[in-house]
Structure formats: C-alpha cells, structure tokens
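following is a predicted model, sequence given first.
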Amino acid sequence: MPPSIPAPDPPLRIHQVLASHLIGGAGLVGLNLAAHVRDLGHQSHVWVPGPGPATAQLDREAISWYRYRLDALKSGGVSQALAAGAAGAHVRLSRPHLVHVHNPTIYGLLSPALRFAGAPMIVHFQIDPTADEVRWALRHRPAAVITCSRHIRSLVEASRPPAASDVPVVAVQNAVDLRRFHPGDRAAARQLVGAAPDRPLLVMLANLAPHKGQLTVLRALRHLRDRGVDVDAWFAGEDRGGAGAFAATLHQATSELGLTDCVRWLGFRDDGPDLLRAADIFLLPSTHEGLPLSVLEAQASGTLVIGAPIPGIAEVIEDDVTGLLIPPDAPEAYAEAIAALLASPDRSERIRRAALDIVRSHYSWDHYLEQIRSVYGTALGRANWDRAAGRDPDQPTSAPA
C-alpha cells in the first residue's frame, strides 16, 4: 500500500465483475481498478467467467477471484437458474459494499442475483450498445452508469428505460498509465522484442475478431508490397471466439496474400509497452469501439496511430493532427497513408508530438481514478467512502464530467 494512503478502518469490500477471462480494454480497466482499490487499503474481489490471462494477473497481484458460470447464465432453463443461484450464494457470503460490473450484458444476467447483496451496483458500458441492449440491461436499476466515452453516454441516456431515467450516467473516458506507456529508445525496444532494426514495423494490439479489422490490415500490406514498400506487421491478441475459427481465417488470408514472411501472429502478450515503443505505426481499422485503450497507449508511447473514423476512435484522434482517420473497409487507403507517413518524417513527428501532448494532459490514469472514486463515493454515500479512504468528508473533491 502506498505510504501516503492511510488504511481505512474498516475496509470496504468492492467487487469488480469482468465479462471475459481474456484481457481486453474493459478487462484491463477492471483489473487496474481492483489493484487500485486494494492499494487504497480496501478489499478487492474479482468475478471472472473462467481461468486465463485475467486470473493469472490476479494471482500475481494476490487479489482474490471467483469463477462464475457465464455459459450457464446465457443458456436459460435449469442451468441458468443453478448458475444464478450459485452467484447469489456467493454474493450473500462475500457481502460486498459495492459491485462494479464491466459489461452491460453481464450486468443484465447477474443483477437479479447481485441484488441479494443489498449493495449499490454500477454498470460500465465500454462499447456501443443498441437501444434494446440498454433497455434490457437497465431493467434492474443500478446506482450509477459509467460509460467510457461521451458518445456512449448519449446513447445510454437516449435509450434507458423509465425505471432508470434518473440514474446518473457519467462519461469517464478511458485513460492510460503513463508510468508504463511512454516514449523510449525505439532501437532498444526492437532489440528487446526481437524486431528487425532496419524495417518499418506496424503493430495491432487487439483481440482477434472480425470487427477489429485485421483483414483490412492484411489487405493493406498486400497493397504496400505491390507498391514496393516492405514492412513487417505484428498482431498481438487472442481469438475472442475461443474456438480459433477467426484466427484460422486470418492465417489462411496471410498465406493466400503471400505475406507469411512479413506477418507474425503473437497471441496474448503482456509486453505491450515494449511492442508499442518498437513500432512505427499502430493500426486499428475497427468498425465499432467504445474508446479504445490501445489507441491511447500507442499515442502515449510516441507511436503514430491510424484508425477508423468511428465515434470511439474519433473522440481521441483529430485527423492529421493527433493521428489519421481512414474508413475501416479501405485497405488501399490504409496502404497509401502508411507509405506517406513512412516517407515524411517531419509530418510523422508533428502528429506524434501532438498526440503525446494530448494524452499526457487529458487521459492520465490518475485523472481517471479520481473520476471513478467520485462515482464510487456517490454510490456509496460520500461521507462513508471518504472516511474509509482516509479523507476528510467535508473536503471537496473534483466531480466527473
């Protein structure tokens, strides 16, 4: 525990509920919040639907976790009832003071069981929901809703059911840990991750899923090769489907496009900062996002970003100022943009510097945590939270946007 933070007496029990055993953007937020709550001197506990990278990180952090039966909750019938009963029994035994669910669908499935705790519940929207998804998820009234972007806040406010019409909906834009993600010696980073010292390196840090745009990048690489521009492209991430079907599609496309000599599929990696510092350009031609952490992490690392002009990405990239925005289904345009940036060091440095300045001033993890603590304080009762955190409850704190 940081020495500047007095231990609360008694500590609060705060649960984070994750939607996946993988570590995507939403999962990373939940894991980081669990560690932060622990560092404040409270008791962190995390719900995960199965073992994997998320539980491995929790074990390393010595944070307790519980495996809930997500497949059974989705199945209906007796299996669903049994899984809900098990979740209800766990929450009654663990008696949390606050439950933060990092996915609206999971909140909708678990909220009947979580209500047994009698604790305030917060539901976190990290990706664009449909109106039906909002109404279904919020049919059980939470204490608060957090969205990762202003765009998603607008969608939730426009679609929430009457029963949740006065529930606070707070946009807390995703943020980056500037202690981990920062510019560094690119040559040293390349040596560390095993990249060629003299070839441009493109990277994607995204789970393998059709909407993320890996196929667009592969087709852009083919266009680059046809233009005589040789680059390497590394893809870090796991198949979100679990069965590996989309990963197989990507490997087949790599072979058919004649790119096996310049493409590497890295799987799950925990050295994201080094990969980003080693890269020349980060790509995310996604068709839908909340507010992608990977874009902020790349910008904080001093890496150029080219992404799609969808609301979640356009909220943090101004075209030709802090990155480039290109439609997700335009591989030839991606190839042209990549070639242009590689051929124009002055333009690249201008964009890189502007993006780094914006991330440092607006998207720091410390600022994010202050906003989350404000939402927690409102849900718990400001005086109780402040006393437990060792602060004077009469001292004003900054409110989230």
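That came through fine. Numbering: from 1, shown residues only.

hey, let's count contacts and neighbours off CA atoms from now on
Will do.

any idea how many residues pack against H15?
27 (other C-alpha atoms under 10 Å).

host element of it?
Using DSSP states H and E, H15 maps to strand 13-17.

ok, structure two:
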Amino acid sequence: MTTTPLIVHLIYRLDFGGLETLLVERINRMPAACYRHAIVCLTDANPAFAQKLARPDVAIHALHKKAGLALGTHVTLWRLLRRLRPAVLHSYNLSAVEYGPVALLAGVPVRINGAHGRDADDPHGTNRKHNALRRLMVPFYDCCYANSAAMEAWNRTVIGVPEHKSTLLANGIDAERFRPRATDDGFAADGCPYGREHIVIGTVGRIQAVKDHATLVDAFALLRARLQRQRGQLRLVIAGDGPLLETLRAKVAAAGLQDVVWLPGARTDVPQILRGLDVFAMSSIAEGTPGSALEAMASALPVVGTRVGGIPEVVDNGVTGFLVPPVDPEAMAAALEQYVLSPELAAQHGAAGRERVLRRYSMTAMVAAYQGLYDSLCERKIKTRGAVTSCAE
C-alpha cells in the first residue's frame, strides 16, 4: 500500500501577497492523488487569507518565531518534520533558506528552496551576510530555483548554485478569473468611490518598503500637476495591507490627496478591482516575476513598471507597457501621462499584454512545472519504489 507523499511548504508568514497567493493556487490545483500539502509558517498566518485554501486536508502550522536568530525555532521545526515525515520540504526565499540542514537532520529526502524576490533592505542582492548564508545552504538543497530569469542568473553567478540544481519556474495566472472588463460588468469593486467618469490608475500588492508605493504617490501628484485639463478626473487606487499602510495613508493626507486616492487595505476581490482600473502601475525597487503585473496584463491593462528584477521579463517596453527607472517619480509620471492622453494606446498595450499572458504565463503550465519538479526529485531521491507515483503528464 502506498502513501500519498506530503510536501511541507515553509514560509515566513501566510498572508495576502503574491508569493502566498500563487502558493495557494498551486496547492488548490494540484491533483490530490499526487501530493498532500502542509504549510508551516515561521511566524503565523492570517486566518482571512488561509480561507483561500480550497482543500480541507491542508494543515497550517505556526511556529511563532521571534525576531533574530531564534535557534529554538530550528528545534521546533525539526520535531514537527519528524512527526509529519514529509517527502519534500519546499522553503521560500531568504527568510526560510536556513532550515535546509534542519530538514536534512529530520530525514526529509527532498529539499527545495525558491527565490521569489528580495527584501527592500537588499534589493540588488549585494548583502554579504545574506549571500554567505545562501551559499552555505546550497549543499543542503536538491534544487534552488528562481521565478525570474534575472534571479536565476543571479543565483548561478553570485550565489554559485550549480547548473544541475538551478531552474526557472515562472509564475502563472488564471486568465479566466483575471479578464478584461466587459460591458455588463459592474465598473469596480464594492466600496470603490470611483466610476466611469474617472481615469483610474492603480496597483495591488502588499504595502511594504520593497514596493515603494511612496514613489507612486509622488508620481500621481506630479501627474495631476502636469495635466490640468484631466486633473479632476484622475484617481489612484492602492489596494493591499502591510506594515507601511498607515504611513502611506499619512503621506497621502499630508499631500492633500485623500479625496483622490483610495487605500482600502487588504481585499479578496482583486479581479474586480483590476477591472475598475485604466492603467496599472508598479513602483517596486526589487521583484521576482511580478504576479500582480501579470494579473493586470491578463485583465488587459497597460502596465507602467520599474526596470528591476523580473519586471522587464514580463512588461515588453513600448508593447505591453512602459518601463521606468526605480525611485523616479518624474519618469513614472511621464509614462502614465502617455496613457492618460491616449486611451487608444492604453487599449492597444492592454490587449497585447493579455495576449502575452495567454501565450507565456498560463496557470496550467505553472502547476505542471512545479509538479514535474516534485516528481523528478522524489523519483530520484526516494529509494523505496512505489512510495511515490509520478503524476507528471
């Protein structure tokens, strides 16, 4: 009798965010007969976000890690892994990479770490201490993948991940859920104060330093100053929760923009929010493959994004959107201005963006790629034949 292998996903916190959303999508869509799943949060989980899990058999474990080294968390995780006996430990980003040795000591046969982006305090991956830790951990993992070509190249050249342990796993988007606005759609999400008479620029994402929403607010203020004729129509939406939400609200109020900027906090109706926008903006100072930009493109929105990380791999400059330097409100305002002055150009770039998503970033392809990685590593590493049945097609 065979047992369906268990994958333990180790993340810092389960909360509203791009990485977490795609993790839940993969779990929900992967055939239950292939793998079981559990999520281990180094800190804790947001109960509202956890409700997105459609499979009732997915357990969530919170380790309540304190700030700093917290060696006790290593012991707690070791005990949990010994009890769960997973076939795979899948850790995410720098915050969880140090637990590869714990998984090895706990007898977990397959260990994977994914690079999905960098923190705001090290957007270019130059922190020597962090990189030393990443290099130290490479031998404890069977695969150190990245979700953008730029991050994969950095993994190989800077961290020294060998070719046989390196791969690219691109993000995927549900192009049925994220679709263009239809004539019979309500204009925007519940509670949105803006209507069809407005020109709505917006973004969706966690309100944290790496997203640099302050630059977007500054760019929006400049745009209003540049376009006196359209000033009364211009509106900005920044949807998402995070540690800097109240700071951002204070910045908006200090600039006198509170009547033209909507900051609703965390939302579960992102597709509806996107269908209420005219232009999507992304002001990040570091990114992997930006899931939020792909969702916007699937919704047929043109994207103005910063030229960092994986954004240039997604946004084709002058075709599906415009790329601008990071932390440059003037450049972002100038790019947004082109779409405000030419709705036809916005529609053209939006249509090209959706076509690009349909061609390169399907949700089905993403799930199959992750499942194929699990299959190949389990078949190679787990010696007891019959313990793992390949589900790859």
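Now that the structure is in, tell me what you want to look at. Computed from a predicted model, the values in this text were never measured in an experiment.

quick check: TM-score for this pair?
The TM-score (TM-score structural alignment, normalised by the length of the second structure) is 0.87; 372 aligned residues with a C-alpha RMSD of 2.5 Å.

that older thread, give me the mean distance between the strand holding H15 of the first structure and the second structure.
Mean deviation of strand 13-17 of the first structure relative to the second structure after superposition (mean C-alpha distance after the TM-score superposition for the first structure): 1.1 Å.

sec struct for the closest residue to A164 of the first structure other than its chain neighbours, please.
Using C-alpha to C-alpha, 6 or more residues apart in numbering and skipping residues adjacent in sequence, the residue nearest A164 of the first structure is R141, 5.6 Å away. The three-state assignment at R141 of the first structure reads coil, by DSSP: H, G, I helix; E, B strand; the rest coil.

outside of stretch 39-50 of the first structure itself, list whatever touches it.
1-2, 5-8, 11-21, 31, 34-35, 37-38, 54-55, 63-70, 389 (C-alpha atoms under 8 Å, 6 or more residues apart in numbering).

quick one on the thing from earlier: and the strand holding H15 of the first structure, which stretch of the second structure?
The aligned range for strand 13-17 of the first structure in the second structure is 6-10, by TM-score structural alignment.

go on, stretch 339-348 of the first structure?
Stretch 339-348 of the first structure maps onto residues 337-346 of the second structure, going by TM-score structural alignment.

re earlier: by contact count, what packs against the strand holding H15 of the first structure?
helix 25-39, strand 43-48, strand 98-101 (3 or more C-alpha pairs under 8 Å, 6 or more residues apart in numbering; DSSP states H and E).

now the next helix or strand after the shortest one against strand 13-17, angle please.
Think strand 98-101 of the first structure. Next in sequence after strand 98-101 of the first structure, counting helices and strands by DSSP H and E, comes helix 104-114. Interaxial angle of helix 104-114 of the first structure relative to strand 13-17 (axes from the mean of the first three to the mean of the last three C-alpha atoms, to 10 degrees): 140 degrees.

can you check which part of the second structure the very next helix or strand once past helix 104-114 of the first structure sits on?
With elements assigned by DSSP H and E, the helix or strand that comes after helix 104-114 of the first structure is strand 121-125. Following TM-score structural alignment, the aligned partner range for strand 121-125 of the first structure in the second structure is 111-115.
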